[in-house]
Every structure is written in C-alpha cells, then in structure tokens.
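Enquirer: coords below, sequence missing:
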C-alpha cells in the first residue's frame, strides 16, 4: 500500500511542487529569512480560549490604560522594544513598538492605501444603527482601502491646500479676537481664570471649527450662553464620546457581547451629536445653494459638494470636523500655555517675536505672519512633543515586514507609541525640558532629530486632514494671548486623563495679567 501526501490543490507532493515551494522561500528577503518568528515576540501569556483578552477585562488587566504614556512605559519595561498581544478575537493580533526605526519601517511599508485599526463602536454606529443615514460612508476616520482612497482624493484638494486655510484666516482671527475680549471678564480678584475655563476654551474651539466646516458662527462665545444651549450640548456630547469610546475601544470588550451602560451612553451621545450637527450642516448646504458668485470664494463644505454630487460624503466630512476639532485643539492650547507658564524665559522670547509682527495689540493676524513666526511654531511643537493630545498612531500591516528582528505578518495592528518615544533621552537631550529652540531649523538639535519620533498630526497619506486648520487656530489664539497677557499657573503639575485623547483634569486657574 502506497502513501501519497496531497496538497490542498489536490496535487501530489512531487518534485515539481517541492521546487516551487523552495523557490518561494528562497525569494524572501534575507532580512526576513534571518528574522525570528512572529510567535517569539515577547508579550503577555496567551491563555486557552481567552488568549490575552484578560489584559483588557476589568479586574484582571495589569495595565490601567488611563495614562497611556505610563502604561506604555510599564509594558516596555516588562517586555522590551516590541510586544505582542495575541488571541484578541474578534480583534486582530496587536504589536506595540517602542523603537523609532521600527516606526519608520511601518510607515515606509504602509502601501498606497494605508489601513489603521477602525473605531469599532463608531463603525457599528454608522454601519448598523444609522446605516440609512450614512449609506455606507464611514468617513476618513473609519473607511479603509479603495473606499478610503476615494474619500481622501476628494478631501485632500480641499483640506490640505494652504490657500484653503488662508481663506479662513480672517474668520479665525475674528473668533480669537472675540475670545480675547472676554478674558478680562473671566478674572477673579486674584486675576485667575474660573474653574470652568476649560469649557470656555472648548467654546472657542467649537466656534473656530464651525467657521471652517460650516462657514458660519454658532454663537458659542455669546455672553451668558445657557447650560442647555445647543453649542454647550454639543461640547458635552463630544467630551463624553471621547471618554466612552476609549473605554469601548481600549479598556473593555464586554460591549461586543452585551449592551453595556457605557455602550448605551455612547449611542445616545453619538445620535445627539449627529442630530444637532446635521441641522447646522443642512443650513450651510442651503446657504450654499443661494450664494451668489460675488460673495467670496467657496467654503470648505461648498468645495466638497462641488467635487461630489452625492452630499452624504460632504455631510460626513463636516460632521467629523466638528467632532474632532473641539477637545483636541483646546487641549493643545492648554498644554502650551502651561509650558509657557512654567518657563517664563520662553514666554518672554515668544512675546518679543510676536510684538515684532503685532506692534499694536489689536493688529489683525494674517496667514503670512503665522508662517514667519518661527518661535511661535516651535513652542507649539515642543509642547506637543512633551504632552501630546494623541499618544500615538496605529497601522495595520498590509504586507510582511521585519520589526526589531522579528517577522510580522500581514493583518496585524501595530501601535506606534510616539508619546513615550518623544520623552526618551535616546532621541532628545533633556527630554522633559521645554526647549522650543530644538525645533528651529539650522539648530544643532534639529539636525539630529529622528524624523519618525514626534508626529503629532501623523504621517503619510493618512496624516490628520485638519492639520493646517488646527495649527492656524492654535497659532492665532496663542499669539493674541501672549501679546496681551502674562500667563502663570501656580497649582503645581497638571494632572491628565487619557480617553481617546489626553487632556488636563485639574481646573485651569491661570493667573492672567496685562502686559
């Protein structure tokens, strides 16, 4: 009796097939052949049935995930520069990397349609709960592959062009001016900002992004804005969404099996934000229909509608801008104010630069001025390095790559811990010190920086689509704040909380005095 080994194709394991397999192995790059297997990457022990899911279950997880930088520091201490979490079904296997050269490898091999892990709860909301509204358009946050590419092709010529940002400079300048005018009224007997100053910054950020996304003012800076006003309800919904999505995406997987209170609250706030935003967006669409050609250039929303006759994609883009442009921008402004408060010499250097461009306090700020304020830009970037709003990036491998000497196959989610790397002495001298000068072109440190360590807006084809607008908002507001006032914070180190983003938790009781 003879025994034949049959391959899945039904062909005998003969000489011809063996030669083909050998040729395929030999065709692998030498780096891949020399690398260690994926299964040998250090990481938490995989248990029967539940894999490493226990690391994300309340009561069982070792890491808190409320402070992502500290959590990454602990994981790296336990396992090294590359760490594998496996058995996460229905999630993919996950690899965390703590080496800038590996970060570069990931970005260099992300392909023409880069993929990053989807926000599963948002995906469920748009594809299941509100499928009739979204009609298969997930938005550039969640779309993948060719669908994402189509969206990004429509969005880039609108959002990523300097001329579009320049178009909104006067509007953003006016919003900033209106906010600055309110600061004297915020001060108490100690010249300190109120306990809810954080919420006032949220109002400024929402008003600013509405000018860009909807070409209108929402009235967020109106005096005595009621707690139940539409803008305030939007702000609260956005803040709660970031909090709940962090729990659903990072800290717990229970909601994928049963409808938890957090998941129900997420659906409620997502629906509320959608309903309110949609009303504003439709009003903007209607205004665009009756706008005359001599009333100025097309708005961002109008440009979207001109490029795509289906309004759904434009509506979803405007919705994403409103969602992503509030807490992120206000937190970034808070952080740089804190760093300048702690480093009075840097605040004075920044003031001297701004004064050259704004000899009078009420001089309007132009887009060209911002481009020339190099120290202003450096202060913001240095603040984002030390205390980033987003702690990292993520990509899903679309091909086999080698990271830290290990083979990483396709369809693995790779977490890039920029927040931790940016505080490493390996990449920055005195990494915890606020030194804006390190970002000035031509300086000694700037020339030696690894380009893939600090990336607050991401990298490549999937970098933040609202980057130019966010930078313009931050630069304009910070320039006006420093031109008119001294900023001080006397309450010790700020405490932070990580949701989907990282933000301050203590009251922002800045002492603000006239210059």
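Expert: Structure received. What you see is a predicted model, and the numbers here were worked out from it, not measured in a lab. Residues are numbered from 1 along each chain as shown.
Enquirer: CA atoms for contacts and neighbours, from now on please.
Expert: Fine.
Enquirer: in the stretch 251-400 of the chain, which spans are strands?
Expert: With DSSP state E, counting those that start in this stretch as the criterion, the stretch 251-400 of the chain has strands at 393-396.
Enquirer: again, but for the chain
Expert: Assigned strands in the chain, in chain order: 82-85, 94-97, 393-396, 401-403, 406-408, 413-416, 485-488, 496-498, 502-504, 511-514 (criterion: DSSP state E).
Enquirer: Out of those, which one sits most buried?
Expert: Each of these was given a mean neighbour count from mean count of other Cα atoms under 10 Å, and the largest, a mean of 24, is that of strand 413-416.
Enquirer: Need the contact partners of that strand.
Expert: Strand 413-416 is contacted by residues 92-98, 103, 116-117, 392-397 when judged by Cα atoms under 8 Å, 6 or more residues apart in numbering.
Enquirer: how about 7 Å then?
Expert: Residues external to strand 413-416 that are found in contact with it (Cα atoms under 7 Å, 6 or more residues apart in numbering): 92-97, 103, 117, 392-397.
Enquirer: again with stretch 167-184
Expert: Looking at what lies outside stretch 167-184 - Cα under 7 Å, 6+ apart - the contacts are 204, 208, 211-212, 221, 364-367, 473, 476-477, 481.
Enquirer: another one to put next to it:
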C-alpha cells in the first residue's frame, strides 16, 4: 500500500510539472512573433507523462530498438549544433548517474557520461589531455603488437573464426587494446583456451567478466533512460544488472590502478592514460577510478561493433577490399612496421573507416539540452529541451550523398570522381565539439591498426543469411551474428 502511494504521488508530480512546462512554452512562443510556438511544431502526438509510448507499444508505429527506422519514417527533420553553450549538457545514463551519486565513498562525480555543468568540464579537461592524437601515437607500437597477436590467434583458430560469431573474437582483441592504452596492462584475453572463454557458462576469467559487464551496462542504459525511473524506488532487474556490472568494473579498475601505482615508471616507455592521470595534480583518486572505469565500459563494444560493420561492408565490396589490401602491402614494403607516418599515408584505409561510420555510426544520436531558447525550422524551441540528431538517418539522405546507401570510400578522397565536399556536421559519428567522444583518437588508431594487419593476411566474404542492420541499444549493435568466410593470403 505504501509503495502504491509513493508511485501515485510521483505520477501526480510529473503531471503537474508537465502542464507547467507546457504553459511556459506556450507563453514564450506567443511572445516571439517572428517564430511559431513550440507546441505547434509538427511531429508525432505526445501525451502527458507517457509521451509517445503508445505509438511504440500499442499502435506499433515506431520501434523501441530500431530508432533509425523511426527517424527515416518521420516527415520533418531539423538539425542544430550552434547552441553548445559553455557546458554542453545532455540527458543520458540516468541510472548510472543515480548509482554513482549514491556511492560518494567511491565517486566524487557521476562520471563523464552522465555529468553536466562545471564539474563535468573540470574532469573532462584533465582526463582528455593524454587522449589527444599526439600522445596516443606513442602507443601505436603497443597496439600493433596486440593486432599482430590477434592475426596469429586467427591463424591458430582458423576453423573457429570461420564458424563462430566473429564479434566474440573482436570483443576480446579490443578489450586487450583498451588494457594496453589505458593501463599498460595485458589482460591476456587472447591467450586462454578458446572454447572455455567463449562458451563456458561458469566462466570466471577477468576478460570474460569485463566484456560481459560492459555489455550488460550498455545494453540496459537506454532501457532505464526511456522508461519511468521506478529503479529509484525499488531495484528493477535492468538496474540490478547495471549495479552488479559496475561493481565488477570498479573492482578491476581499482586493482589495475593500484598495480600501476606500485610500479616504477621508466622514462623511455610510452606513457599510458593512467600514467598521465596519476601524475596530474588536478585529479583525485576517485576521478581517476571513474575515468578508468568509463574507458573499460566504453572502449570494448563501441570498437567491436564499429569494426564488425567495417568488415561487413568490405566483405560485400571486394574491389574496395582489394584496393585497401594493395595500399597496405605498399606501405608495409616502404615502412615495415605500422607507425605514425604509415597511418598518415593510409588514405584509403581512413576513407573506408569514415564511410563505414557514415552508414553505421556506433552512436544512436548526438543529443544536447538547449541552453537557451532556439528558433529551429521556424519554431521557437524553449530552453531545456533535449534536441537529438540521429547520425544514421541524416547520413543516408540523398540530398547530401550520391548513392547514399552504397559503400563508396572514394567519396572521402580528394581527386576521386565520387568526391564531394560535405558539411562537416552531416557525419559526426563521434559527436561534436568539446563533448565529442573522449576516446575518438584511440578508437580511430586502434581500428586502423587492426584493419591493416588483418587485410594483409586474410581476405573475407559475408556468410550471413541476410543484410546486416543495427539494433538500437545505448550504442548501435549488429542485429545478427557476424558470420564471415576468411581465406588466408600467402
């Protein structure tokens, strides 16, 4: 009875808040005679409290896990990116923020993902300094060693990689790369027996549990963001999965940080993210642990999903795969090992990655809470409104790209027939401005290094039963197993 009363009071509070906000928006809209009120902006009908949920659940007009389908079916689209403000804000990872704010003994902030305002800017500025391209370039040799090890791993388990969901293997190599760049630690995710790692129901190894924990958190964030926050009243199943996953990631992050503190830093060794953070006077131990945990959370599946789509597009475009292979072999004969100059000269490899990210960006969208009233499409959108741009929708508009649904890397290379200057805001897979993905440089270099190693040793074709699409979770996930047919190259 008491629980029912609490829920009723919570719903009543939301109703009152909803009508107050709508009234203020109408008043603001009526004061500005040069623009139409926000309440008249075209779009799907929205109801108090439940919003547009009936269109998803009852009428089945939209899908909860195919957000890109919803965006393509809507008649009106506007884009706004000039309203960042000093502290770009967004509404995301609300359950993660609630979990962390309830543990002040471990967290001084809720982390880079959910935090807004001045505190976000402080931590972001200090954590991102070692994540710039120059610093990460010093770790290319370490990333290349992992990529070479993965290629040998594929060769040893050749039958399995042709039979398994290849995504399982990619999760392991990107976990290993995250460990190298962030902690200067080999987690040995490519060393343990293959069958036990992938299929054991009682697996207790660190690599397996980290991959599982990161996946469960990412999978449940959007669900907790888009539904009523009942997890603030009692622990729902999705929130429990987030809590248990985060507790394990915290445990491993703290352990790796303590291991790094006990080591003597050698002057001639490239400095990892953790080396830089520990030497920063502006970061406390809680900030460092939060940053390390978020890199483990965000560094595995964002890369493995992105690489899955890249392999898929190259599998269905053999000419592009051959041109990429020829570029790699030429650079290898000139430079030997992969280096900063090697990657700088890999023009076609970068174009392949950029084109794959255009077609299948890992982010569902770029969202901002407007810091001031904004006129958008002739309508006055009030301060505090959440505006979201869906990357996967606008990047397939024919008005921006010729043959928008085709994989054509040449469109990004100057001098090619298909090349055309495109507004830089059209394709922003890593976000925009000072709030763009902090791991952008790490991800791009890691993906390129692994791609160069793989394409020089293997060719591949698509062996799936249908075309690959995405499922909308917190990030865009392949909607089926990654089935590839590999062939060895002499």
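Expert: Done, it's in. Because the structure is predicted, anything quoted here is derived from the model rather than measured.
Enquirer: quick revisit: most surrounded residue in the contacts of stretch 167-184 of structure 1?
Expert: Within these, most neighbours by other Cα atoms under 10 Å means residue 208, with 30 neighbours.
Enquirer: Tell me which of the strands of structure 1 sits nearest to residue 143 of structure 1.
Expert: strand 393-396 (13.0 Å; Cα to Cα).
Enquirer: Give me the mean deviation of that closest one from structure 2.
Expert: On the superposed models, the aligned residues of structure 2 are on average 0.5 Å from strand 393-396 of structure 1, with distances taken as mean Cα distance after the TM-score superposition for structure 1.
Enquirer: so that strand matches what in structure 2?
Expert: The counterpart of strand 393-396 of structure 1 in structure 2, counting by TM-score structural alignment, spans residues 366-369.
Enquirer: distance between the matching stretch and the chain's centre?
Expert: 15 Å (Cα atoms, centre = their mean, to the nearest Å).
Enquirer: Tell me the counterpart of residue 285 of structure 1 in structure 2.
Expert: With TM-score structural alignment as the criterion, residue 285 of structure 1 pairs with residue 261.
Enquirer: Burial check on its match, number of neighbours?
Expert: Residue crowding around residue 261 of structure 2 was assessed by other Cα under 10 Å; the count is 13.
Enquirer: which residues does it contact?
Expert: With contact set as Cα under 7 Å, 6+ apart, residue 261 of structure 2 has no partners.
Enquirer: again with residue 213 of structure 1
Expert: Going by Cα under 7 Å, 6+ apart, the list of residues near residue 213 of structure 1 reads 300-301, 318, 321.
Enquirer: thinking again about what came up before, Throw the strands of structure 1 into CSV and include distance to residue 252 of structure 1, thanks.
Expert: Listed next are the strands of structure 1 as CSV, based on distance: least, Cα to Cα, whole Å:
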stretch, distance to residue 252 of structure 1
strand 82-85, 15
strand 94-97, 15
strand 393-396, 19
strand 401-403, 28
strand 406-408, 25
strand 413-416, 17
strand 485-488, 39
strand 496-498, 15
strand 502-504, 18
strand 511-514, 40
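Enquirer: Of all the ones you listed, which one comes closest to residue 127 of structure 1?
Expert: Comparison of these against residue 127 of structure 1 by Cα to Cα identifies strand 393-396 as nearest, at 20.8 Å.
Enquirer: which residue packs closest to the one residue sitting closest to the centre of structure 1, ignoring adjacent ones?
Expert: A centroid search over structure 1 (Cα atoms, centre = their mean) returns residue 390, at 4.9 Å, as the residue closest to the centre. In space, and not counting its chain neighbours, residue 390 of structure 1 is closest to residue 501: 5.1 Å by Cα to Cα, 6 or more residues apart in numbering.
Enquirer: where's the match of residue 285 of structure 1 relative to residue 273 of structure 2, distance?
Expert: In this structure, residue 261 of structure 2 and residue 273 of structure 2 are separated by 13 Å, where distance is defined by Cα to Cα, to the nearest Å.
Enquirer: got it, and residue 249 of structure 2?
Expert: Relative to residue 273 of structure 2, residue 249 of structure 2 is positioned 17 Å away (criterion: Cα to Cα).
Enquirer: on that earlier part again, show me what the residue nearest to residue 390 of structure 1 aligns to in structure 2.
Expert: With TM-score structural alignment as the criterion, residue 501 of structure 1 matches residue 475.
Enquirer: One more: residue 484 of structure 1?
Expert: Correspondence of residue 484 of structure 1 to structure 2, assessed by TM-score structural alignment: residue 457.
Enquirer: Quick check: closest non-adjacent residue to its match.
Expert: For residue 457 of structure 2, the nearest residue in space outside its immediate sequence neighbours is residue 489; the separation is 5.1 Å by Cα to Cα, 6+ apart.
Enquirer: Cool, thanks, signing off.
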